[in-house]
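A.B. asks: This is the structure alone, sequence omitted:
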């Protein structure tokens, strides 16, 4: 298994020796004992140990769900080796536009940092033997081929478990390994078949997909949770296991309240635009200039909203006194709010409502969202160095860990 490069990078070049020594002077003995010294770059770079140090993952997955899961684990310290096909590699290497300044697909880069890449032909006996040896040396194998493909190659869970009973093997499919095994699993298709498009969009409009491949992302998160749970079990027993995650089940689980409306209440939800089926006001509303999102989740917030709008009488109106009342009379409530919001711009209302502790905001584009996160000190972007001296800017891992934080060791691997 390829060894991790002995360095780490976060948002730029490593600190100088003097800075590292200063930092060491400021940490306690417990933290110091977990620090690791790296020296690839000029000077010394000290890094707190990662949660998944020494975990080896062999990643056969492509596109989004699997690569997203393995990137999450790589950010937490796992060594991930990505197996790619000769001449093609991961399909997302060719998905674009957009491309970055180096001409590389931004799609591929979004889910493949902190990984090594190994090009091997699984139809070649020599390469297949090499892959098998890598798999038997790994702690975790991740794959998202059609059910049965890995078994035909002698790389299925049962094949590898015989020689490595501690192996955690994660299989990601579109519709499971049963009757739906032969169905193609693409995010858009699952959004349609899984009901998400039926509840997205305007009531009198066409069903709409979400603006990102949300099902793949959710499936990747479920896969990473399953892998971590299996590893915890292995820590306790020494026993590995098969982790199975499919796109359709992941979406159904993620429907949460909309799913339970059907399973528990017998209600089939429909499209409501920006309205919420169970809360009001919880939607996008026009102002004198721009549009305002209101997310009023309780009666205190509603009373504060009415005060800020100069209409305290709305809070005691029998149609609006409780959330259930507001939901029943949502159209009357909307008309009353729109009338009062029309006196000021959305930006002005955001400031006034923030003072009243009423959840409200404008609709940002993606650039605006990153600027907001930066202004709040969330540091949403990390810059990773490439071997040629350039860097790539990517969205940081959102998980904060006080002792073993995510780290950013390498840019997504260049095509071989």
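C.D. replies: Here it is on my side, so go on. Please read all numbers here as calculations on a predicted model, not as lab measurements. Numbers count the residues shown, from 1 in each chain.
A.B. asks: hey, let's count contacts and neighbours off CA atoms from now on
C.D. replies: Will do.
A.B. asks: Residue 309 reaches residue 341, doesn't it?
C.D. replies: Yes - counting by C-alpha atoms under 8 Å, residue 309 does reach residue 341; the two are 7.3 Å apart.
A.B. asks: Which neighbouring elements make contact with the biggest helix by length in the chain?
C.D. replies: In the chain, taking DSSP state H as the definition, the longest helix is helix 214-237. Under the contact definition 3 or more C-alpha pairs under 8 Å, 6 or more residues apart in numbering; DSSP states H and E, helix 214-237 sits against helix 65-75, strand 168-173, helix 187-193, strand 241-246, helix 247-254.
A.B. asks: alright, now check it against this:
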């Protein structure tokens, strides 16, 4: 396992932080998930749906929580009390990485700020994930993915055009600002660990959802910076490539994703309109973008002449990029998805039938491992305390004081 021997103290909750630490855990890190006694990670209650037991009854574990917390061990610590704070400081001296997503300045109130922890453990990498970062006029605001998608410009370019049915701003179907931030945080942590190995010094990583959302505007953000013009929403079309969008066949929808002029010529032959590729309005992609309003209606009419699967077979044979729009049932039943082992069984204490979506990273020598199901709240508290050097009497005292559950 690539990260065997790396210990991560995970004080994060919901999605961006847990997504980061689950990735580290999948790569072999020992992740200790610190949770609030009694309730734990907020997402444990974000259901239905919930995991079902062997009798088909709902358990206490929400599917949302199960999707971001495998390969971790859970300890329930009350960081509002002095005993809990002392315990976090002790665990941090034995960790390589600490990940947290408290509001800016919150951990300082408990004596758990990065400077204090690094004074005791100079090699410690501390990654803070917030909505807006540790600086700037919004640093004290709470940040949630939905609001960040709006503030960061994503919803201004996502959704159907305002002048069409269903037009208006639209969020993405999954929390992409959280997920991208979690992945960027993972990359940053790996870089900081490399630096710590070389120098013996950890560092502080300041990750913000808004920063990430602006960064992931990618080519659309670059378009604006180069032109000063905001692109607006264009539904399922592409800002810079034509035809690159959803089309309606005679029975269903499909995606046509023509990426270059040769592919366009092949598509025109299949559609029975070779003349389009010779038309100076459409011959080059730049021409097609400028004359989108003339070309797309022609393609729409042609696409409605045949059923989806006939189009897909012909296009795939000619190596013109295309694809169906699958339901989740169709996605998980797809032979390519199944051949890539995209679903992994991971029996859970409350259900032997738990399955999780696999990590997509494929490493030839140190593959991703699936060692532990998402933990029950406080499932490993005693085990972690013993490893940290506490004796039974000390553990009982911590439990009695409410510092640990």
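C.D. replies: Received it, and whenever you're ready, just let me know what you need. Note that the structure is predicted; figures quoted are calculated from it, not measured.
A.B. asks: The longest helix of structure 1 aligns to what range in structure 2?
C.D. replies: The aligned range for helix 214-237 of structure 1 in structure 2 is 176-199, by TM-score structural alignment.
A.B. asks: Residue 76 of structure 2: what secondary structure?
C.D. replies: Following DSSP: H, G, I helix; E, B strand; the rest coil, we place residue 76 of structure 2 in the strand state.
A.B. asks: you'd agree it is up against residue 39?
C.D. replies: No - with contacts counted by C-alpha under 8 Å, residue 76 of structure 2 stays clear of residue 39, the gap being 9.2 Å.
A.B. asks: do you know how far the residue positioned nearest the centre of structure 2 is from residue 71 of structure 2?
C.D. replies: With distances taken as C-alpha atoms, centre = their mean, residue 179 lies nearest the centre of structure 2, 2.2 Å away. Distance, residue 179 of structure 2 to residue 71 of structure 2, by C-alpha to C-alpha, to the nearest Å: 18 Å.
A.B. asks: Kindly state which residue of structure 2 is aligned to residue 136 of structure 1.
C.D. replies: Residue pairing (TM-score structural alignment): residue 136 of structure 1 is matched to residue 93 of structure 2.
A.B. asks: who has more neighbours, residue 76 and residue 39 of structure 2?
C.D. replies: Comparing residue 76 of structure 2 with residue 39 by other C-alpha atoms under 10 Å, the one with more neighbours is residue 76, at 25 against 12.
A.B. asks: my guess is residue 217 of structure 1 contacts residue 68, does it?
C.D. replies: Yes - Residue 217 of structure 1 lies in contact with residue 68 (C-alpha under 8 Å); the separation is 6.8 Å.
A.B. asks: okay if I get the helices and strands packed on helix 214-237 of structure 1 as JSON lines plus mean neighbour count and distance to residue 402 of structure 1?
C.D. replies: Shown next, in JSON lines, are those (neighbours: other C-alpha atoms under 10 Å; distance: least, C-alpha to C-alpha, whole Å):
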{"stretch": "helix 65-75", "mean neighbour count": "26", "distance to residue 402 of structure 1": "15"}
{"stretch": "strand 168-173", "mean neighbour count": "26", "distance to residue 402 of structure 1": "27"}
{"stretch": "helix 187-193", "mean neighbour count": "19", "distance to residue 402 of structure 1": "34"}
{"stretch": "strand 241-246", "mean neighbour count": "20", "distance to residue 402 of structure 1": "28"}
{"stretch": "helix 247-254", "mean neighbour count": "20", "distance to residue 402 of structure 1": "28"}
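A.B. asks: Out of those, which gets nearest to residue 366 of structure 1?
C.D. replies: Nearest to residue 366 of structure 1, of all these, is helix 65-75, at 19.9 Å by C-alpha to C-alpha.
A.B. asks: for the spatially closest residue to the residue nearest to the centre of structure 2 that is not a sequence neighbour, what are its contacts?
C.D. replies: Residue nearest to residue 179 of structure 2 in three dimensions, not counting chain neighbours: residue 16, with 5.6 Å by C-alpha to C-alpha, 6 or more residues apart in numbering. Taking C-alpha atoms under 8 Å, 6 or more residues apart in numbering, we find residue 16 of structure 2 in contact with 129, 178, 179, 180, 181, 182.
A.B. asks: And residue 16 of structure 2? What does it align with in structure 1?
C.D. replies: By TM-score structural alignment, residue 16 of structure 2 lines up with residue 65.
A.B. asks: if I look at that match, how far off is residue 174 of structure 1?
C.D. replies: The gap separating residue 65 of structure 1 from residue 174 of structure 1 is 10 Å, by C-alpha to C-alpha.
A.B. asks: and what of residue 345 of structure 1?
C.D. replies: Distance from residue 345 of structure 1 to residue 174 of structure 1, counting by C-alpha to C-alpha: 45 Å.
A.B. asks: Repeat that for residue 281 of structure 1.
C.D. replies: Distance of residue 281 of structure 1 to residue 174 of structure 1, given as C-alpha to C-alpha: 37 Å.
A.B. asks: Assumed residue 28 of structure 2 was part of a strand.
C.D. replies: No - Residue 28 of structure 2 is assigned coil when assessed by three-state DSSP, not a strand.
A.B. asks: Number of residues surrounding the counterpart of it in structure 1?
C.D. replies: Taking TM-score structural alignment, residue 28 of structure 2 has residue 77 as its aligned residue in structure 1. For residue 77 of structure 1, the count of nearby residues is 25 (other C-alpha under 10 Å).
A.B. asks: Ok, residue 353 of structure 1 next?
C.D. replies: With other C-alpha under 10 Å as criterion, residue 353 of structure 1 counts 20.
A.B. asks: Checking my notes, it in a strand, right?
C.D. replies: No - Residue 353 of structure 1 is assigned helix when assessed by three-state DSSP, not a strand.
A.B. asks: Quick one: residues contacting it.
C.D. replies: Residue 353 of structure 1 is in contact with 305, 308, 359, 360, counting by C-alpha under 8 Å, 6+ apart.
A.B. asks: So which of those residues wins on neighbours?
C.D. replies: Neighbour max across the contacts of residue 353 of structure 1 (other C-alpha under 10 Å) = residue 305, 26 neighbours.
A.B. asks: Can you tell me the residue that sits opposite that residue in structure 2?
C.D. replies: In structure 2, residue 305 of structure 1 lands on residue 267 (TM-score structural alignment).
A.B. asks: neighbouring contacts of whichever strand or helix holds its match?
C.D. replies: Element membership for residue 267 of structure 2 (DSSP states H and E) is helix 261-271. Applying C-alpha under 8 Å, 6+ apart, the external contacts of helix 261-271 of structure 2 come out as 258, 274-277, 283-285, 302-303, 314-315, 318-320.
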